[in-house]
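Participant: sequence first, then the predicted structure:
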Amino acid sequence: MLSTRSLRTADCRASAVARPRMAIGRGRFQVLCASNAKFFVGGNWKCNGSVANVRKLVDELNSGSVPRGVDIICAPPFIYIDYVMQHLDKEKYQLAAQNCWISGNGAYTGEVSAEQLQDFGVPWVILGHSERRSLCGENNEVVAKKTAHALAAGLGVIACVGETLDQRNSGSMFQILNAQMQALVDEVKDWSKVVIAYEPVWAIGTGVVATPEQAQEVHAYLRKFCQSKLGTSIADKLRIIYGGSVNDANCKELSFQEDIDGFLVGGASLKGSSFVTICNAAGPKAKY
């Protein structure tokens, strides 16, 4: 169960006027504060696409109208990064890699280092995605060390956390999230270029999406965790985004939740019009 957040102004997210609101979370009311973070939308293309498909998607994204007050990131497969870098509208979108190596350059066949990404001009990297954790055996410590190394190399990091359905149903969800976050806390020294992506594993690629209340509950919990470990000033500025079957039909309702600062989008990011719609879901959270 979540504990009730304090009503003290120090516990509210930074804003000119603290605006506490009530939201339901697992049967309890929580005192929350409206987000003041700049909205962030990431598109994770995963291992999808062909030359023709990527060209079409880039054209669709370039022709779409997106708010300038939102940070928008596209993460193509490594093989298409150069094309996307050359042709994607840099005024609207930034680039991310989907992974990087845990250390610097060396005899690591098949890997790409954070230093190489930075040298090539890729500013962001996604780390710790559940598919990397489950399919490639990346545990909490590996993800945390990768994150720290990427940050030291000058990259911004979208660090993913989330629980499986069994973990949620067994009541161990918060223990799993605590362990994932504590590993990051132990390694990361500068949080200014970190975005936390909460991705419930049971909602990734399944078409099942957490309800706005479920998502808000976990986002508030993660912010409370960061507040206790890192202090209010960091927790208030840290962007915590939601991933898990986000699409153009459910993004607006999710964006209304106080502690949801954006999205990490999978399948819908492969459809230009859908992704543009999601980017426009920021509403008043867009910061110009």
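Facilitator: Perfect, I can see it now. Numbers count the residues shown, from 1 in each chain.

Participant: every contact and neighbour count from this point should use C-alpha atoms.
Facilitator: Noted.

Participant: which residue ranges of this structure form strands?
Facilitator: 20-25, 28-33, 40-44, 71-75, 94-97, 124-127, 156-161, 194-198, 239-243, 262-265 (DSSP state E).

Participant: roughly how far apart are S274 and A52?
Facilitator: Computed with C-alpha to C-alpha, to the nearest Å, the distance linking S274 and A52 is 19 Å.

Participant: for the two, indicate the residue with more neighbours.
Facilitator: With neighbours defined as other C-alpha atoms under 10 Å, S274 and A52 compare such that S274 has more, 19 against 8.

Participant: for the strands of the chain, which one sits closest to N280?
Facilitator: Counting by C-alpha to C-alpha, N280 lies closest to strand 40-44 out of the strands of the chain; the figure is 9.6 Å.

Participant: next, the angle strand 194-198 makes with that closest one.
Facilitator: Relative orientation of strand 40-44 with respect to strand 194-198: 70 degrees, computed using axes from the mean of the first three to the mean of the last three C-alpha atoms, to 10 degrees.

Participant: okay, one more to line up with it:
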Amino acid sequence: MRRKLAAGNWKMNGLDAALSELEGLPAAENCDILLCPPATLLAPMVTKSVALGGAIKVGGQDCHANATGAHTGDIAAEMLADAGAGYVILGHSERRADHGETDADVAAKSLAARRAGLIAVVCIGETEVQYKAGETLDVIRTQMHGSLPPGSSLANTVIAYEPVWAIGTGLVPTTEEIAQVHGFIRDELATQFGQGMANGTRILYGGSVKPGNAAEIFATADVDGALVGGASLKAADFGAIITALDAA
């Protein structure tokens, strides 16, 4: 059985006072809870999580491929681990669009995450133009083959399918479309890494997940949780999503 995962990506949001939101999150028996704050809040969030019992896992939002070096403004996977992180989001569409990250860049960062003992949450997804052109599955296949390095396993990798056109827009694919893509991802994992990897890897859906649509999404085949953006910033919203996933 794949253990479900409710992951929150705070993006470039949150000051120290925002850590109080963790106090309002519900306990979960059947799913893990992960929050990925901006780097300034990573260590304080780890401390806050420990004070609350340690059930909330903490991750980074990106890492550099190198362990050290003259890379002003970047952060190494080892630094994230040193601050208490256990996960790191890689290849998010905003990194790909804003910073020109390629599949090869994501693969190199995935290796760095593995080197530091972090679990890589690798994001893939098509743009609106690609979606309307019927290219979704081709894009997913290309991104998977380019972004997942050899040696990827269910122990060091989580996949997050985030259709770019659904992120922050309020638009959501139909459950049939989500099921089709998630099933395709699982088949591709089997092709690339074997059936064991395919059966055990958690595949998250991301893109305008809200309390109002969470239960329907989590009831969809091959959906093992969610990567949540704006709705993860407030305990009331993220808590409702966690509760829906825990009951799925």
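Facilitator: Looks like it came in fine. A quick note: this is a predicted structure, and the numbers were derived from the prediction, not measured.

Participant: re the thing from before, take the strands of structure 1 and write them to TSV, including distance to G205 of structure 1.
Facilitator: Compiled in TSV, the strands of structure 1 are given as follows (distance: least, C-alpha to C-alpha, whole Å):
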stretch	distance to G205 of structure 1
strand 20-25	25
strand 28-33	30
strand 40-44	12
strand 71-75	17
strand 94-97	20
strand 124-127	17
strand 156-161	15
strand 194-198	14
strand 239-243	10
strand 262-265	10
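
Participant: need those in CSV (columns: mean neighbour count and distance to Q180 of structure 1).
Facilitator: Output for the strands of structure 1, formatted as CSV (neighbours: other C-alpha atoms under 10 Å; distance: least, C-alpha to C-alpha, whole Å):
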stretch, mean neighbour count, distance to Q180 of structure 1
strand 20-25, 15, 21
strand 28-33, 19, 23
strand 40-44, 26, 21
strand 71-75, 23, 23
strand 94-97, 24, 21
strand 124-127, 26, 12
strand 156-161, 25, 6
strand 194-198, 24, 11
strand 239-243, 28, 14
strand 262-265, 28, 18
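
Participant: identify whichever of the ones you listed lies nearest to M173 of structure 1.
Facilitator: Closest among the strands of structure 1, using C-alpha to C-alpha: strand 156-161, at 11.0 Å.

Participant: and the longest helix belonging to structure 2 with strand 157-161, angle?
Facilitator: Secondary structure assigned by DSSP state H gives helix 175-193 as the longest helix of structure 2. Angle, helix 175-193 of structure 2 to strand 157-161, by the same axes, to 10 degrees: 150 degrees.

Participant: find me the equivalent region of helix 175-193 of structure 2 in structure 1.
Facilitator: Mapping helix 175-193 of structure 2 onto structure 1 (TM-score structural alignment) gives residues 212-230.

Participant: and stretch 56-71 of structure 2, by the same measure?
Facilitator: Using TM-score structural alignment, stretch 56-71 of structure 2 pairs with 93-108 in structure 1.

Participant: and that stretch, which residues are buried?
Facilitator: Residues of stretch 93-108 of structure 1 classed as buried by neighbour count (16 or more other C-alpha atoms under 10 Å): 93-104.

Participant: possible to save these as a markdown table with distance to A152 of structure 1?
Facilitator: Output for these, formatted as a markdown table (distance: C-alpha to C-alpha, whole Å):
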| residue | distance to A152 of structure 1 |
| --- | --- |
| Y93 | 23 |
| Q94 | 20 |
| L95 | 18 |
| A96 | 16 |
| A97 | 16 |
| Q98 | 18 |
| N99 | 15 |
| C100 | 13 |
| W101 | 13 |
| I102 | 11 |
| S103 | 10 |
| G104 | 11 |
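
Participant: nearest to V84 of structure 1, of these?
Facilitator: Nearest member of these to V84 of structure 1, counting by C-alpha to C-alpha, is L95, at 8.2 Å.

Participant: in this structure that closest one contacts W124, no?
Facilitator: Yes: under the criterion of C-alpha atoms under 8 Å, L95 of structure 1 makes contact with W124 at 6.3 Å.

Participant: now do the shared contacts for these two.
Facilitator: By the contact definition C-alpha atoms under 8 Å, 6 or more residues apart in numbering, L95 of structure 1 and W124 are jointly contacted by I73.

Participant: pull up the distance across the match of stretch 56-71 of structure 2, start to finish.
Facilitator: By C-alpha to C-alpha, one end of stretch 93-108 of structure 1 lies 30 Å from the other end.

Participant: other residues contacting that stretch?
Facilitator: Counting by C-alpha under 8 Å, 6+ apart, 44, 46, 71-78, 81, 85, 111-117, 122-127, 142, 145-146, 149-150 sit against stretch 93-108 of structure 1.

Participant: hey, where'd the helices end up in structure 1?
Facilitator: Under DSSP H, structure 1 gives helices at 51-63, 81-87, 114-120, 130-136, 140-152, 165-169, 173-187, 212-230, 232-237, 251-255, 272-279.

Participant: now distance to I24 of structure 1 too, for the ones you listed, in a markdown table please.
Facilitator: Below are these laid out as a markdown table (distance: least, C-alpha to C-alpha, whole Å):
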| stretch | distance to I24 of structure 1 |
| --- | --- |
| helix 51-63 | 36 |
| helix 81-87 | 42 |
| helix 114-120 | 41 |
| helix 130-136 | 27 |
| helix 140-152 | 30 |
| helix 165-169 | 18 |
| helix 173-187 | 17 |
| helix 212-230 | 7 |
| helix 232-237 | 21 |
| helix 251-255 | 14 |
| helix 272-279 | 25 |
